[in-house]
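S.K.: Kindly generate the corresponding structure for this input.
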Amino acid sequence: MSAAQPSPRTVESRGPLTGVVTVPGDKSISHRALMLSALAVGESRVTGLLEGEDVLATAAAMRAMGATIERSADGVWTVHGVGVGGLLQPAQALDMGNSGTSTRLLMGLVASHPITATFTGDASLSRRPMARVIEPLSRMGADVTASPGGTLPLMLRGLCPAVPIEYHLPVASAQVKSAVLLAGLNAPGITRVIEPVPTRDHSERMLAGFGAALSVEETPDGRVISIAGEAELRPQDIVVPGDPSSGAFWIVAASIVPGSDLLIRNVGLNPTRTGLIAAMRLMGADIVEQDARVVGGEPVADLRVRHAPLSAIEVPPELAPSMIDEYPALFVAAAFASGKTVARGAHELRVKESDRIAAMAAALGANGVSTQEFEDGLAIQGTGGEPIPGSGHVATRLDHRIAMSMAVAGLHARRPVLLDDAGPVATSYPAFFPTLDGLLGREPQ
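M.R.: Take a look at the predicted model:
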């Protein structure tokens, strides 16, 4: 994938955000919907799919391995699957762009099929660690040749039949858990994953919905997820709820900008994903759930968020797995709270699209916010609701969440905040800036 030209953007304070916003489909669920539909025999339909670059990379990869995937004019995606065990040898390397989720989960799928796939990605993805997935998949029989440091590009030769394993997760990672479970779909016998700390459970919910024989047991050692191999998946109609990680930016923006009042529609409230909302409520945020319902097996509600004074907290570390992608947004909220917020227990932020701890410390510092960096998080001295100084240049580091988080910070700054590249936002939320312009009552730039 050729590198796109940087797209600088300036964000400045323009008053309150008001109105209604519908966030795009959940990225985690969108990936899994395409993958499992491609492994079912027959036609599945997916409504509300996130059409960002990461999910489109997953769609392209599944097409390359034999699935037929089409988008209709009304935005509904249809997938004709090849069946578990039916993936075909891709004719060329699978370009994952910036998507770590696509890469790790697809490695799991390929691991138990008799095919070989080469995975490539952009500069950011090529720095991200894949060893944590390589290790269990190798135990199942896959042969992986990776770049130095266990990174992309890498070549994975699957084994069929693969070897079912029992795997204790050394770190809390839904991606590693999901990769092993997906490999187990085409392995004879029972594959088990034991996670000492619960992580997002979209894979378990969706696998069961497609008809996989899956069980979850709570034990003293943690959650034990077992899946029976050689599964036959049934096609499904899937409605993808709104992404809480995308909703996080609007929750924080409405909370920090005086006079703001937003209704954020269709937000997924899977309990393994609501850590940001819990943390914001501890800080005093005014977040009200309306019209709670279940969509596609996932809890969903509309959220009304109004500006409220925030107070510093020590973020409970046990919230980390349920808000790992939302920490950059939380750091911005902390910059406007009264007192010093301390957020620790988030080592995983070091190995995301960027080192998000270092990136946010630098970005906030460049805009006049005092921070203290730890190996596993940040301490942030808030303004007590006053605007931050602003005027700093933000290195977004090819990271969509850094770009969007600092755009939110710029909405309550004395001077504009300058993003060196807003382009990465397209990986998860292509309409973010046009939506922002609309909520500020002005024409999109």
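
S.K.: switch to C-alpha atoms for all contacts and neighbour counts from now on
M.R.: Will do.

S.K.: which residues touch the closest residue to residue 281 other than its chain neighbours?
M.R.: Closest residue in space to residue 281, ignoring its immediate chain neighbours: residue 287 at 7.2 Å, by CA to CA, 6 or more residues apart in numbering. Contacts for residue 287 (CA atoms under 8 Å, 6 or more residues apart in numbering) come out as 251, 277, 281, 303, 304, 305, 306.

S.K.: And the helices in the stretch 201-350 of the chain, which stretches?
M.R.: 202-209, 244-256, 275-282, 327-335 (DSSP state H, counting those that start in this stretch).

S.K.: which one among the contacts of residue 287 gets closest to residue 395?
M.R.: Residue 395 has its nearest neighbour among these in residue 251, at 23.2 Å by CA to CA.

S.K.: correct me, but that closest one touches residue 305?
M.R.: Yes: contact between residue 251 and residue 305 holds when scored by CA atoms under 8 Å: they sit 6.2 Å apart.

S.K.: And this one, please, so the two structures can be compared:
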Amino acid sequence: MSGHGTPTPMLSRKSGPLKGEAQVPGDKSISHRSLILGAMSVGETRISGLLEGEDVLDTAKAMRAFGADVADLGNGEWVVYGVGVGGFAEPAQVVDCGNSGTGVRLIMGSMATTPITVTFTGDASLNKRPMARVTDPLALFGAQAYGRAGGRLPMTIVGAREPVPVRYRVPVPSAQVKSAVLLAGLNAPGQTVVIEKEATRDHTERMLAGFGAEIMTEDTPEGRVITLTGQPELSPQVIAVPRDPSSAAFPVCAALLTEGSDVLVPNIGLNPTRAGLFSTLREMGADLTYENLRHEGGEPVADLRARFSPDMQGIEVPAERAASMIDEYPVLSVVACFAKGKTHMPGVKELRVKESDRIDAMAKGLRAAGITVDEGEDWWTVHGRGFGDVPGGAVVETHLDHRIAMSFLVMGFATEKPMTVDDAGPIATSFPIFEPLMTRLGAVIEGV
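M.R.: You can find the predicted model right below:
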């Protein structure tokens, strides 16, 4: 499945019990960062369990363009021979980041304090997304950005010749912005400080420490303060990428909604800055348990067992939880349709500027499937009908957004009438094995 070619319509229909193990791909956030920090270290970094979706493969190509030697050894095993902090070469061609907002923003940060000039582009979806939230703080280091109206791609970044450290307060909770600033701070002298009012996913901080950077995090009255000492020599690492909680969300939610289901999703990362969905589902009354809790590579990991849960209730999702589950709201809204009562989701303005306007896209699709949805600029409410009373039968526009596509296909496993998405191709950007994995569990997905 490809999000860049001819549309691939797909249909899902009411399915029998989902049973078995769902071996979801490696964590996308950690995969991106493993490649980038491997390229910025000196020596050989070995990575196992890398997510080999299009987004991450585009980041691997970008690191090669910057001069790192990135090799695919097969079966999710990769090796990166890095060029060191400040060692990036100027790419000979435009760097195409495909559909990946995470990839392009992290890569921009990683090169912004090196005196090279790089032009970035992406697919139709990525080229609509605003980049000023990243280029504005990068300008404080001395980098310059020249893009289309509204700060959109294609965009050329001229890296700072004499970078200066910055102190930056992130205006809206965003792990991408925070990470871009920290990566830029690696090649700036002195200390770069990032302040976030609400904690966001902390993979970058954990991995920087693992690669040998001097980084300190402190919770203060003004928020979470992260201090990075610039110009370290990063040491190469051996990284085992845990499996992606954002991908795990789909088989987990499918099992909760599909009668008779019992699905185990092993080796899932449960970093507290990423696990908000699972906490929310349990509060709704989902039969979701953690087994074999452990730590791997500095990250908490567990096996998740999800069973059919016909008696879930709508809840008020705490706004402060949004940063820990921002990518999971589309599929949560699907679960909310099958719960009894209202599920209110505040503090989610970030969803307006993802691969699509996810609030608008989900609201339109859910309404077409017979669900009442209220929405505002930074909130939405789904009026659940309870299990067995969700009509379905809609054809949904996905707007080149992989999570919209997967969410509505999950919905179709439990609706009275099938659900159709206009293009399942973008699913390949993050979860290339989604269709065969769900089919093996017992789900019914068909090409149209």
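
S.K.: Let me know how buried residue 424 of the first structure is, in neighbour terms.
M.R.: Residue 424 of the first structure sits with 23 neighbouring residues when counted by other CA atoms under 10 Å.

S.K.: I misspoke; the intended subject was residue 138 of the second structure.
M.R.: Residue 138 of the second structure has 29 neighbours, counted by other CA under 10 Å.

S.K.: elements contacting the host helix or strand of it?
M.R.: According to DSSP states H and E, residue 138 of the second structure maps onto helix 132-141. Counting contacts by 3 or more CA pairs under 8 Å, 6 or more residues apart in numbering; DSSP states H and E, helix 132-141 of the second structure packs against helix 101-111, strand 144-148, helix 175-185.

S.K.: Could you report the neighbour count for residue 43 of the first structure?
M.R.: 18.

S.K.: Also residue 292 of the second structure?
M.R.: 11.

S.K.: quick one, what contacts it?
M.R.: Residues in contact with residue 292 of the second structure (CA under 8 Å, 6+ apart) are 302, 303.

S.K.: now residue 90 of the second structure
M.R.: Shown here is residue 90 of the second structure, whose contacts under the criterion CA under 8 Å, 6+ apart are 65, 66, 116, 117, 118.

S.K.: try 7 Å
M.R.: Residue 90 of the second structure makes contacts with 66, 116, 117, 118, as judged by CA atoms under 7 Å, 6 or more residues apart in numbering.

S.K.: Could you do residue 235 of the first structure as well?
M.R.: Residues counted as contacts of residue 235 of the first structure (CA under 7 Å, 6+ apart) are 37, 40, 41, 42, 43, 44, 210.

S.K.: Between those residues, which sits nearest residue 396 of the first structure?
M.R.: Proximity of those to residue 396 of the first structure was ranked by CA to CA; the top entry is residue 37 with 34.1 Å.

S.K.: Would you mind measuring from the closest one to residue 106 of the first structure?
M.R.: In this structure, residue 37 of the first structure and residue 106 of the first structure are separated by 13 Å, where distance is defined by CA to CA, to the nearest Å.

S.K.: Chain neighbours aside, what residue packs nearest to residue 278 of the second structure?
M.R.: Distance criterion CA to CA, 6+ apart; nearest residue to residue 278 of the second structure, sequence neighbours excluded, is residue 288 at 7.7 Å.

S.K.: ok, that neighbour to residue 254 of the second structure distance?
M.R.: 12 Å.

S.K.: if we can go back for a sec, going by neighbour count, which of the contacts of residue 235 of the first structure comes out on top?
M.R.: Tallying neighbours with other CA under 10 Å puts residue 37 at the head of the contacts of residue 235 of the first structure, with 31 neighbours.

S.K.: thought that one was touching residue 44?
M.R.: Yes: under the contact definition of CA atoms under 7 Å, residue 37 of the first structure touches residue 44, with a separation of 5.8 Å.

S.K.: okay, and the common contacts of these two?
M.R.: Residues touching both residue 37 of the first structure and residue 44 comprise 79, 235, with contact defined as CA under 7 Å, 6+ apart.

S.K.: How is residue 99 of the second structure assigned, secondary-structure-wise?
M.R.: Under the three-state scheme (DSSP: H, G, I helix; E, B strand; the rest coil), residue 99 of the second structure adopts coil.

S.K.: and it, what does it touch?
M.R.: 55, 122, 123, 125, 126, 429.

S.K.: Just give me the ones among those that are also contacts in the first structure.
M.R.: Retained in the first structure by both residues aligned by TM-score structural alignment, their matches' CA atoms under 7 Å are the following of those: 55, 122, 123, 125, 126.

S.K.: May I see the residues you listed organised as JSON lines, with secondary structure added?
M.R.: Compiled in JSON lines, these are given as follows (three-state DSSP):
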{"residue": "55", "secondary structure": "helix"}
{"residue": "122", "secondary structure": "coil"}
{"residue": "123", "secondary structure": "coil"}
{"residue": "125", "secondary structure": "coil"}
{"residue": "126", "secondary structure": "helix"}
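
S.K.: Please identify which of these is nearest to residue 240 of the second structure.
M.R.: Minimum separation from residue 240 of the second structure among those (CA to CA) is found for residue 55, which lies at 18.7 Å.

S.K.: I'd assumed residue 431 was in contact with that closest one.
M.R.: No: the pair residue 55 of the second structure / residue 431 is not scored as a contact, 9.9 Å apart, by CA under 7 Å.

S.K.: who's more crowded, the two?
M.R.: More neighbours sit around residue 431 than around the other of residue 55 of the second structure and residue 431, counting by other CA under 10 Å; the figures are 27 against 24.

S.K.: Apart from its chain neighbours, what residue comes closest to the counterpart of the more buried one in the first structure?
M.R.: Under the alignment (TM-score structural alignment), residue 431 of the second structure pairs with residue 429 of the first structure. Leaving aside its chain neighbours, residue 429 of the first structure sits nearest to residue 52 (6.2 Å; criterion: CA to CA, 6+ apart).

S.K.: Tell me if I'm right that that neighbour and residue 428 touch.
M.R.: Yes: at 4.9 Å, residue 52 of the first structure counts as touching residue 428 under the criterion of CA under 7 Å.

S.K.: Neighbour count for these two, which is higher?
M.R.: residue 428 (24 against 19).

S.K.: Relative to residue 28 of the first structure, how far out is the more buried one?
M.R.: In this structure, residue 428 of the first structure and residue 28 of the first structure are 10 Å apart, going by CA to CA.

S.K.: Next: residue 6 of the first structure.
M.R.: Between residue 6 of the first structure and residue 28 of the first structure the distance, using CA to CA, works out to 26 Å.
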